[in-house]
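J.: sequence and predicted structure, then a few things I'm wondering about:
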Amino acid sequence: MLKLMGALISLFLIIIIFLRIPQENVGLASFATKSNILGSPSSATRFLNILTGIGILAYFTIAIQINLLN
């Protein structure tokens, strides 16, 4: 169960990192501004920062638990 959750959090973090591609990259940045998926740029940045931090903490917690069980 922990390995499955660890894999899901890993995929989640990869997706978040792709959403955080720098603004000069025209492809994803233009998509995000045209579709307005994440709202305004400042609130989207803050939201992604919080989400990334929570995901990293959850990943480390699960990784430590998996290592202690082995």
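T.: Sure, I can see it.
J.: switch to C-alpha atoms for all contacts and neighbour counts from now on
T.: Fine.
J.: where's stretch 40-48 relative to the chain centroid, distance-wise?
T.: 13 Å (Cα atoms, centre = their mean, to the nearest Å).
J.: what does stretch 43-58 give?
T.: 7 Å.
J.: here comes the other one, which I'd like you to weigh against the first:
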Amino acid sequence: MLKIIWIILSLVLIGLIFLRTPQNQGLASFSTKSNLLGSPSSAEQFLNNLTIVLMILYFSFAIYLNLVS
């Protein structure tokens, strides 16, 4: 069960990292004009915090699964 959660978590992290808009490049001007998630800075801060939390969970699962097996 934990391996399934770990695999899903890794896929979500990969998707989240690839879907982020680049800083000061092509889509950055579009992201500053969109108000779907509130202000761009608060949405970016939320995505940064979410990425950090998911990375900590991912590495915790990886360490635990490595110690158990």
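T.: Received the coordinates, thanks. Predicted model only: the values in this text are computed from it and were never measured.
J.: quick one: stretch 48-62 of structure 1 to structure 2 mean distance?
T.: For stretch 48-62 of structure 1, the mean deviation from structure 2 after alignment is 0.3 Å (mean Cα distance after the TM-score superposition for structure 1).
J.: now name the helix or strand holding the residue positioned nearest the centre of structure 2.
T.: Note on structure 2: the residue nearest the mean C-alpha position is T51, at 3.4 Å, using Cα atoms, centre = their mean. Element membership for T51 of structure 2, per DSSP states H and E: helix 40-68.
J.: can you check S10 of structure 1 too?
T.: Applying DSSP H and E as the criterion places S10 of structure 1 in helix 2-19.
J.: give me the mean distance between that helix and structure 2.
T.: Following superposition, helix 2-19 of structure 1 is found to deviate from structure 2 by 1.1 Å on average (mean Cα distance after the TM-score superposition for structure 1).
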